[in-house]
Structures are given as C-alpha cells and as structure tokens.
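Chemist: pasting the sequence and the predicted coordinates here, then a few questions.
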Amino acid sequence: MLSSTICTVVSVAGLGIAALTAYRKRFLAATRIAAVSLVPVGLAMTGVIDWLTGVVFKPVVWAGFGVLALSVVLFMIARMAERHSLKAGGSRKERRAAARQQGPAAVAPKASAPSLGAGTRSPQPAAQAKGRSGAPEEDFSDIEAILKKHGI
C-alpha cells in the first residue's frame, strides 16, 4: 500500500513538471516528461512494484542469488583449472582426449604441395616399381595427351 502511494506521488509531481514545461511552450519535452511520469503509476497498478518489494525484502531470495553466484564462480574456476592443466600437459588420459578433439591426421599431407612442373616425374621407390606393372603409366598417358593438347 505504501509503495502505491509513493508511486502516485512521484507521478503527480512528474505531471506537474510536465505542465510547467508545456506552459513554457516546450511541448515536445512536456510530452516526454508526462510519459515518464506515468510509468510509476502503471507499475503500481500492474503489481510489479509489489513483486519487486517482495523480492528485495525476502532473505531467501538473496540466499538464492548467493547460491547462483557461487555456482558461476565455481564453474569459472573449473574452466581456468582445465585450461591450465591442458597447457601444462595434463594427464595421459587428458592428452588422449585432447588429441581426439583435434581430429584425425591428414591422410595425404603432401597432396597440397605444388606440382613439379610439366614433364618431370618424381622417382618411384623400387618396391612400388617391382610390385606393379606398367598399367598406371598407360592410364595417365591418355590424360597427359589431353593436357598437352590444351597446352597445360
């Protein structure tokens, strides 16, 4: 009840200031002041003021805010400790988990290396040369002919 009375008094004072501002021919400013001065009465009429005073003056609510703040602080401490342990190397289990998160290694790491140029070939190892016949070179000869035809 007291909060509603205070809100009404604040609104009436604001409307009085708006009337004085309008008397000075500053109608735009008077309209803004009137709009702002009606907010406390509107909040009191909707019950928001009673809800806010109930929240502010209840110790259980403040204890709940304290518990929420404590949980946020503990979460932040755990994150900082996790980052510190990963920087320091951590345990073997943590390192394996970090390696799994990084993803698999590249399948062909030299695949993105630039080509050697036209007409040069990299030497094949002896084991690969003995194990295969000349078929792959014949397959590539058609492709090379097409590339040479287009000037590539």
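Modeler: Yep, it's here. As the structure is a computational prediction, the values presented were derived from the model and not from experiment.

Chemist: all contacts plus neighbour counts: C-alpha atoms, from now on.
Modeler: OK.

Chemist: the nearest residue to Ala30 once chain neighbours are set aside and Thr8, how far apart?
Modeler: Leaving aside its sequence neighbours, Ala30 sits nearest to Ala18 (CA to CA, 6 or more residues apart in numbering; 4.5 Å). From Ala18 across to Thr8, the span is 15 Å (CA to CA, to the nearest Å).

Chemist: the two - which one has more neighbours?
Modeler: Taking other CA atoms under 10 Å, Ala18 and Thr8 do not tie; Ala18 has more neighbours (24 against 20).

Chemist: how much space between that one and Lys148?
Modeler: Distance from Ala18 to Lys148, by CA to CA: 87 Å.

Chemist: another structure for you, compare them:
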Amino acid sequence: MLTGTVCTLLSVAGLGVSLLVARRRRYATAMRLAALSLVPVGLAMTGILRLIINMTFNPVAWVGVGVLGFAVLLFLSARLADRSRKGAPAAEPGTPPVAAKGASTPALPATGRKGAQAAGGADDFSDIEAILKKHGI
C-alpha cells in the first residue's frame, strides 16, 4: 500500500516536471520525462516492484543469487579446464592452418595503393604531386 502511494507520488511529480518542460516548447524532452515518470506506477501496478522489494530484503533470496553465481563460475571453469585439456579448438574448414609459435609468417605481396604505402613512402604522394604540377602549384 505504501509503495503504491510513493510510486504514484513520484509519477505525479515527474509528470508535473514534464509539463513544465513542455511549456518551454521542448516536446521531445517532455515526452521522455513523461515516459520515465510513468515507470514507477507501472511497476507498482504489475506487482514487479513488490517482488523486487521482497527479494531485496530477503536474505534467503540473496543466498540463492550467490548459489546461482557459484554455479555459473563452476560451469565456466569446467569449460576452461576442458579446453585446456583438449588443446585448441579445431579450425573451421577453409581457414589457413595456424603457424607454430616460433615460425615466421610469409610476407604477402604488395598490391594496389595499400602495397605502395606498405612498401615505402615514396609513392604515397606521387598522385598529389602530379595534380599540383598540372595546376602549376
């Protein structure tokens, strides 16, 4: 009963503020404020707020949350242990094989503009220089 009253008062205050903002002709902001101010009443009317409050002040519920968290940690650690025991997962078909740790990677041939930039910096501005010379600059 008390939570419903508090939520109603919060919503009324929020709607009042949104009306004041709307009088300044800031309608989009006023609509956002109105939407946010209706949330407490909606939570109170659906009963979700009561569920949240009961869970917040219930130590058994918090122990349950801890147990669920511990279960997730156990599950994730079991997956990590399983992966480390089996090694790396198999590569997808069509992907190149992974090189060994000490092996050097072969250089890829330079193609196009990216190749010119990677090979050196000499050809980077040749196009720009040609345009400038053409215009006499």
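Modeler: On my side now, so go ahead. Remember, it's a predicted structure, so these values are computed and weren't measured experimentally.

Chemist: give the equivalent position in the second structure for the residue nearest to Ala30 of the first structure.
Modeler: By TM-score structural alignment, Ala18 of the first structure lines up with Ser18 in the second structure.

Chemist: can you tell me the element that match falls in?
Modeler: helix 2-23 (DSSP states H and E).

Chemist: superposed on the first structure, where does that helix end up, distance-wise?
Modeler: Comparison of helix 2-23 of the second structure with the first structure after fitting gives an average deviation of 1.4 Å (mean CA distance after the TM-score superposition for the first structure).

Chemist: equivalent analysis for stretch 69-86 of the second structure, please.
Modeler: Looks like 1.8 Å for stretch 69-86 of the second structure (mean CA distance after the TM-score superposition for the first structure).

Chemist: okay, and that stretch goes to which residues in the first structure?
Modeler: By TM-score structural alignment, stretch 69-86 of the second structure lines up with residues 69-86 in the first structure.

Chemist: can you name the next helix or strand after the top helix by length along the first structure?
Modeler: The residue-count maximum for a helix in the first structure (DSSP state H) belongs to helix 59-87. Using DSSP H and E, the helix or strand that follows helix 59-87 of the first structure in sequence is helix 92-102.

Chemist: also compute the angle for that following helix relative to helix 59-87, please.
Modeler: 90 degrees (axes from the mean of the first three to the mean of the last three CA atoms, to 10 degrees).

Chemist: quick one: the helix or strand just after helix 92-102 of the first structure aligns where in the second structure?
Modeler: Next along the chain after helix 92-102 of the first structure, taking DSSP H and E as the criterion, comes helix 126-131. Against the second structure, there is no aligned range for helix 126-131 of the first structure (TM-score structural alignment).

Chemist: which residues touch helix 126-131 of the first structure?
Modeler: Outside helix 126-131 of the first structure, not one residue touches it by CA atoms under 8 Å, 6 or more residues apart in numbering.
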